[in-house]
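# sequence-free structure coming up:
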């Protein structure tokens, strides 16, 4: 997908001719670090082959295959020429979208741009744009494309009536990620509408992520009170994007092909829905061009089609069923066809066979390019779990220089690196014996179940066993197995069918806006690779017998669970973040871990010594003797400190001069409250109540919530509990609370903004919390408050419920996550009883960095002076009104940050249960004057890095 930034766009360019414009474009790529200067010759050579003019004033210069060796990083630079440039083919160009692509990524860009050409007035708007944002908006906005493919078909079901077929079709749309459970529920209450010829239709607009059409047919002809039932279509409608699907249905009925759908295989059903009647001449051909159907071969195909005596249409067998005219260059390019995929040509009338045959032969001949046959054993069009040919790694990190990464699990470790390269899975895409392939898949699934079951039995630790149990459920998921079996029935191999099912489910998971839920796609692929390894005979690499630090592209949860904690000292991953399951498990196992370290770490050699600091998010390769000795002293000191901290975990946390700071625990589950108390927590500083809602298939009622919250109050034995009211929304959806997708859910309807739209939900939760508390201390806070108006709206509900329940010891506060809330703290402090600062969200909103961003997350440091200034403002405003302030974000457990927070006047730190003893111990090392000195020092620094450096040397 085309991703542009302001830096990628240059406005107001001028050039005497097309060569001058192309030279500017090449230089722009060089300045951006995308290519070396030699790439400019590749741009000229490509124009010599054929023009890259696309239409509507847009040209898309890109290099030849030979010039790809000069590409350093894939990217795009856009140059606007408002006065226009005369191109060498006579066209007038106003916009150069210059592409540097290391493989065939430019096909995706090309496909996107063909959609741009379909919009009226696009040439004028691009030529007259006065800001980069206008250009980006025009080029980056993809039209919503409705989905109809083999994965949305449910054929030959043993159904008894139309309603069962309708529900099956709706469930299929949910399985492939097009709709949510709310859509299925809406369909369940509908009576299908007759279309004629035994076909029926149900449709809905609620909970639609992607417009789509599903078809469910019975295994035998049905007849009920409504008439014959050949099949039931289920339409997920959204805007106008679904209208082409309705047009296809109209065409099917008009041709009288509706009754003929019964008993047809998936490919023929799709053929009929694509507009290919039973009378049409059709022919298939595999595309052999190395770089797919890009502009030059597509142009040859279009010219060949225009020479035929009647119109010919083409569709992509592996993609959407939409057939397009072969005489339209933009439509043909919009198919995005790649090498190895199958083109399906169709035509009707006298001479149809000759016309489609001519196009098939043109494709086989290469469309003006040399082509080579496909190697079926290695070259497939289905998505692959891992790259078959890994990219050459960049230079390794310099010796004895700290490399910044994302802190994933606390700890400090020194050990040799053990670098795990991506596994390669080689398998054929197609197989002829479907029964044998299904048997192979069942055997592999059985083997995976046995492996995971053994891992669960061997695993010590609740979180690890729980996540592995989830993996076991994934292996046993009948929907995954059925999806794979269906692909096998269509001719796929066991490996290809299984991975297709995994990728479909994983991509649906990734489409969720919630980062926590989207990262569960890694679990699906982890399970998928386990089964694929059994099918392909690929075994996991064997780690060394000596202690080591694992270095990998990414680490799946089952990989972490297999680790021998007596040997593995740390984990370093190229990708990932602090919220991934592998990071959660590393913390549960006490393994120091950093994530998002970048591609350079894959260039490390196994055996090179590494230092991993999971608290600061740093690693050092080949450390010097002095650095190694300092680190060893720190490790020894930390172990001594850990033991001493554990022994004093139930004592209060006071500085050496007697200043008291409460230390509480952050909880996601009420069941963990007893463990928090045992570890020394003085209460619960953050109960994430959304997990109570996520744990139930429907909205928990009052009795259910009271029972859940009571578990925590009972375990706390009179210690205070701070509960955050329901914090879900666009980024954390609930299946039973459908909400529209948002372009930027982190800035959308979530937290208090959402619950105020459903006051009955918030009122029930407040009543449950106050009732469960009874005479015990409860502190309730609203999330995502931006100003006093939202707090007052929530407080009105609270006051009404409290007047009825009359809880004995209750306070109502605000979670400081939005910068405006911190800046307006003086007005809020007059009415709120306390503040709790969520430094994770406050940091990402203040710095405008998503803390889960793969490139930027390492820069999302809550010790940034801007965040510290907001904390200072919040504390000063609260204390002026006699209110207390807590910190419940990750910053509260950062050893470097604790003195600063104490010095800023924070009254309470709420951290993970495991960190409670160590946080208390760190507070006991301080004096209040020293903490205030460090806080003042931090506030004077210009960057987060400068803050950390100043604190290290102070």
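On my side now, so go ahead. In this text, all values refer to a predicted model and were calculated from it rather than measured experimentally. Numbering: from 1, shown residues only.
# all contacts plus neighbour counts: C-alpha atoms, from now on.
Fine.
# For residue 916, list the residues it contacts.
649, 663, 664, 665, 679, 680, 681 (CA atoms under 8 Å, 6 or more residues apart in numbering).
# Pull out the buried positions in the longest strand seen in the chain.
Determined from DSSP state E, the single longest strand within the chain is strand 75-86. If you call a residue buried by 16 or more other CA atoms under 10 Å, then strand 75-86 has these buried ones: 75, 76, 77, 78, 79, 80, 81, 82, 84, 85, 86.
# take a look at this one as well, against the first:
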């Protein structure tokens, strides 16, 4: 056991920088006759090739292996810096433990040090203590470290703010990495809390594991000299969605619904990227690197780990640059997040701890990664759980370097192929050449994975979640991959392939024509007009919609005004936003949906109670009734903005006639108080009761707008985002179509119109059937506007009515999609 005395510990030091800190801790080793003066230079040199910062404010500077001859006897020294000293950007060291290791006598101290690392309160106490015996006892084990106090409620730092995660897919890897990098630019310690789950704001993996989904309220707290500046910057970043742009790639024209006549079999999966292709199959199966636990010298194993991390960082930097050039910064940000995993202190701490317990670097790294992959997979949100694939991808990259395994490459034939794989990591997908890979189909994966996102950005048709039977497909056999339908057709004949060629040519021509004619109205060949509007969420969206050729706004989601703040928006603020949006549309109608949030979106200033099933709780118009101080100012702002152009109001979550009448009465009272204009007021049809009451509601409302996404979930009792149920929660199911038809019939009897603002309206087949059912307005995603308008112009109402009639006679969604 190494003996440490008080002469080897310096308290309350205040070095100007890392170099001075190393000099000071090195001098303690010189004074204790542990090292020759030249070893301090070796300690400085190591910092140039590796990072000795462990995490939680602890650094362990030590010299290079080739300079061990300068060590006179094994020992350690400790420099306490209560105010902290910058070790590397974003890393502040408060306890600097200098190590002179001539043999393995120091291992027990390092083992104890790694245990101290996991106890934030212990580190804080040691960084502030005035008694050197506290540090000696913590490192030598003469007195066990005090057990951290436990509490049912995690403690926040003194300064904090509350925020709601507004990123569409939550605080997943890319925005979380942006948060961590920003947090690291400040000296203050940052803590992020979701309920009772707490994360270190400077650690990516820690942040991912709190499961901050879309709509989740989090508390961000900070402590330190620049805490206020840090919180201000982080709050602004969260309000701007951490720089994440909504994925709005150009809508690819879908091929007409088609099934090959002579395929021998069909494998069903989930659509990940649209498009239809044919070609020979190339099978790719991951080989797992063999990891053996062969113990070696801890210092040498640590060197191996550092070299593997450094090499992996260089590779990821190059991958980031390549993807940025090919697909843009948004997709490339995935690999910035991957690089951030390599600096996660919890992974490094555990790996180092296991190394000093006698395990190899490869085995230790594998253990640390696997534990965290399993933890991520258990998160309830499928998008966040899917980030386990990202961590596994990074882990494999480092593992290959540790084991000397060559990075597995996807070797393609000298002709384009359809890639069939057990799974594709994001880094695999990013290196695919669209000239060589026509499309791909995987056993596992989901449509929100980074693999799927990259495939869409590259324009590579893709299917995921096809099941293990996929691996039985013979290498070299010819297949047709329909990414839009999520189907892989085996062994088609020449006639089938010729039809695919024709469909591909048609799709290319349609895309070009749709873009050129995007401002032309959607009038069918037999002169029936269909209004194609856009779904938007803010002023920027409104501008994009106008440029895309949208005929107004069919759904303005007003939640964006409420979820990015600590207090409700004022009437004046809302008025200004609504006015600006209306003015972008230059006389075309804007349908404003009133506030639609519930217990699933925790809003700090509302203190909404947690509900067991928030989708069946106080949400939508029900919440507005409970909070008139939110509802009335919003209505006042809408009526005031209505003087700047055509506006309609739409109430969400109307389930009963009483709901409608109460909401309409409140709106009328507000209108009269303002002497505002009379404007159309309609409702969202998204719960079955509204459909069943449609004949009564139609006598009073101005219009219906059907939200097919929620209507599908409520009718089918299936979450459309559920990884196991996603295939079944299809808005083209006959049960949903019957609901839509019933609503249209009720509306037409009273001379009212029906629109659809759900995802079904953005599908070509869906748009045809909806129009045939009598829907007058299709409100679609912005990238879909030109495609849907062009499709309507190329169709006849009579044909679409016949299609809708046949769809209503179908028994399954598969039969509908087969029409």
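It's in. From a predicted model like this one, the values you see are computed outputs, not experimental measurements.
# what two of the contacts of residue 916 of the first structure are the furthest from one another?
Largest separation among the contacts of residue 916 of the first structure by CA to CA: 649 and 665, giving 12.7 Å.
# who has more neighbours, those two?
The residue with more neighbours, out of residue 649 of the first structure and residue 665, is residue 665; 29 against 22, by other CA atoms under 10 Å.
# So the more buried one lies in a strand, does it not?
Yes. Counting by DSSP: H, G, I helix; E, B strand; the rest coil, residue 665 of the first structure is part of a strand.
# Which residue in the second structure aligns with it?
Under the alignment (TM-score structural alignment), residue 665 of the first structure maps onto residue 534 of the second structure.
# and what of residue 586 of the first structure?
Using TM-score structural alignment as the criterion, residue 586 of the first structure maps onto residue 455 of the second structure.
# so how far is residue 463 of the second structure from its match?
Distance, residue 455 of the second structure to residue 463 of the second structure, using CA to CA, to the nearest Å: 10 Å.
# Compare the two and say which is more crowded by neighbours.
Just comparing residue 455 of the second structure and residue 463: by other CA under 10 Å the higher neighbour count belongs to residue 463, 33 against 25.
# C-terminal to the longest strand of the first structure, what's the next element?
Sequence-wise, the next helix or strand beyond strand 75-86 of the first structure is strand 92-100, with elements assigned using DSSP states H and E.
# in the second structure, what residues pair with that following strand?
Aligned by TM-score structural alignment, strand 92-100 of the first structure corresponds to no residues of the second structure.
# dump the residue contacts of residue 335 of the second structure.
316, 317, 319, 320.
# name the element the first one belongs to?
Assigned by DSSP H and E, residue 316 of the second structure belongs to helix 298-327.
# tell me which strands and helices that helix is in contact with?
helix 329-341, helix 345-355, helix 361-377, helix 388-403, helix 426-430, helix 450-458 (3 or more CA pairs under 8 Å, 6 or more residues apart in numbering; DSSP states H and E).
# By how much does the fifth one deviate from the first structure on average?
In the superposition against the first structure, helix 426-430 of the second structure averages 4.1 Å from its aligned positions (mean CA distance after the TM-score superposition for the first structure).
# I'd like the next helix or strand past that helix.
As assigned by DSSP H and E, the chain's next helix or strand after helix 426-430 of the second structure is strand 437-442.
# can you list residues touching both of residue 455 and residue 463 of the second structure?
By CA under 8 Å, 6+ apart, the residues touching both residue 455 of the second structure and residue 463 are 272, 273.
# Dump the contacts of residue 335 of the second structure to a markdown table, plus distance to residue 728 of the second structure.
Listed next are these as a markdown table, based on distance: CA to CA, whole Å:
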| residue | distance to residue 728 of the second structure |
| --- | --- |
| 316 | 38 |
| 317 | 40 |
| 319 | 37 |
| 320 | 36 |
